[in-house]
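Peer 1: Pasting a predicted model and its sequence here:
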Amino acid sequence: MSNAIISRISGSVVVATGIEEAQMFDVVRIGDLGLLGEIIRLEGNKATIQVYEDTTGLRPGEKIVNTKRPLSIQLGPGLLTSIYDGIQRPLDVLRNKSGDFISRGIFIPALDQQKKWEFVPTKKNGESVSQGEIIGEVQETPLIKHKIMIPYGIHGQLLEIKEGKYTVNENVAKVRTKSSTMVDIGLSNWWTVRIPRPVSRKL
């Protein structure tokens, strides 16, 4: 159980003590409202945190929870037809949930977690695949086809690929890597925002 608490507050910057197993740029939830923040400095068991929401009302002694993952975005069907704020919360859903003014600490998934998308494979079982290769498509809108690709760092043989309707969190394929590790491929994947997306060539 985490014993991290707020020890000092200065505007949008918070200092936490008692934070364990933390790394630079880990995302944390701060205080009773669960405000979103990011660790920007570590010194012993102290962490300096940049808070991305209004800190009014925060008090020393309130708890801090480390998610132990960096600030990341979810990439998948529905992304191209949505409008987001700076931390990938869909603005239309935010307005429906909290009105014209965004409530502090509110969490909304970036992509619709319930909607099922029709996935059409463009690869077959047994084919060799590597990072960035397109293995199928989702018709996101009448004009937009969303390409489903092999995630970065994955190389191997496509053992299974399934046509059908899936949510963004369901798996549509399975790859056996060169080290014989089995990797599930879904309609969506997560990417750390501070790492540039690799490209084979620039247009």
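Peer 2: Arrived safely, thanks for sending. Residues are numbered from 1 along each chain as shown.
Peer 1: all contacts plus neighbour counts: C-alpha atoms, from now on.
Peer 2: Will do.
Peer 1: the longest strand in this protein is where?
Peer 2: Criterion DSSP state E: the longest strand present in the chain is strand 35-43.
Peer 1: That one packs against which elements?
Peer 2: strand 26-30, strand 46-51 (3 or more CA pairs under 8 Å, 6 or more residues apart in numbering; DSSP states H and E).
Peer 1: Select, out of those, the one closest to Thr177.
Peer 2: strand 26-30 (28.7 Å; CA to CA).
Peer 1: got the contact list for that closest one?
Peer 2: 35-39, 62-71 (CA atoms under 8 Å, 6 or more residues apart in numbering).
Peer 1: second one coming, line it up with the first:
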Amino acid sequence: MTATGTALIATGDTGGPPLRPLPDRAVALLAAVSAPPRLVAHLRAVHDVAAELVTWVQRHCPQLEFDAEAVLFGAATHDIGKSVHPAELSGPGAEHEETGRQLLLTHGVPDRLARFAGTHAAWTAPGIGVEDLLVSLADKIWKNRRVPELEDLVVARLTGADGRAVWQWFMELDEALTTLGEGADRRLAYQMSHPVARR
């Protein structure tokens, strides 16, 4: 796919659900690796949900310190390794995770940002930060997939930040994720409207 084609999917009018444009740096990286159209569309959908989650956390738990820009960059690039392993765009596989991290490092992305390519499916691994959890959560909620274990880890971070009861945070997060999940059908349709193969 050409750089122009990547930019159109990454930043142009979606013609469907209103999705935020991907960050310029992510757009440039996706163009550099000739990311398939469906991958760019997927990353845009996940990035949009991540932005909603970031705004929600900042509004509801301002005591929780995290790098919002890192979350947004991570969501915008977490599956970049699928440009090397395109079969994983339509089927299972985890080869894209480490491949994606290495690809980002090769293109000059610092490890603190490249890590999301490897951690978005490893939310129980040691050293996982709240940023990693939010990218992982966005990667599930964009298609309305609920993962109790992951959500419990996010609730624990929220509880630890402001001391409110676990059940209160569980209820608040559940409500927010239910609302976000309502847009899943439109996001899935948007992603599926783009071909897996590069043009």
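Peer 2: Perfect, I can see it now. Keep in mind that what you see is a predicted model, and the values were worked out from it rather than measured.
Peer 1: Got a TM-score for the pair?
Peer 2: The TM-score (TM-score structural alignment, normalised by the length of the second structure) is 0.32; 107 aligned residues with a CA RMSD of 5.4 Å.
Peer 1: just to revisit the earlier point, show me which residues of the longest strand of the first structure are buried.
Peer 2: 35-39, 42 (16 or more other CA atoms under 10 Å).
Peer 1: Hey, what's the angle from that strand to strand 26-30? Just curious.
Peer 2: 120 degrees (axes from the mean of the first three to the mean of the last three CA atoms, to 10 degrees).
Peer 1: thinking again about what came up before, please produce JSON lines containing the buried residues of strand 35-43 of the first structure, extended by distance to Ile161 of the first structure.
Peer 2: Listed next are those as JSON lines, based on distance: CA to CA, whole Å:
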{"residue": "Leu35", "distance to Ile161 of the first structure": "40"}
{"residue": "Leu36", "distance to Ile161 of the first structure": "37"}
{"residue": "Gly37", "distance to Ile161 of the first structure": "38"}
{"residue": "Glu38", "distance to Ile161 of the first structure": "37"}
{"residue": "Ile39", "distance to Ile161 of the first structure": "39"}
{"residue": "Leu42", "distance to Ile161 of the first structure": "44"}
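Peer 1: what's the closest of these to Val51 of the first structure?
Peer 2: Nearest to Val51 of the first structure among those, with distances taken as CA to CA, is Gly37, at 4.1 Å.
Peer 1: Enumerate every residue touching the closest residue to that closest one other than its chain neighbours.
Peer 2: Excluding the flanking residues, the one nearest Gly37 of the first structure by CA to CA, 6 or more residues apart in numbering is Val51, at 4.1 Å. Going by CA under 8 Å, 6+ apart, Val51 of the first structure touches 12-14, 35-38.
Peer 1: Out of these, which comes closest to Glu137 of the first structure?
Peer 2: Leu36 (33.5 Å).
Peer 1: and the residue nearest to the closest one when sequence neighbours are not counted, how far is that from Gly156 of the first structure?
Peer 2: Closest residue in space to Leu36 of the first structure, ignoring its immediate chain neighbours: Arg29 at 5.1 Å, by CA to CA, 6+ apart. Distance, Arg29 of the first structure to Gly156 of the first structure, using CA to CA, to the nearest Å: 37 Å.
Peer 1: This completes my enquiry, with thanks.
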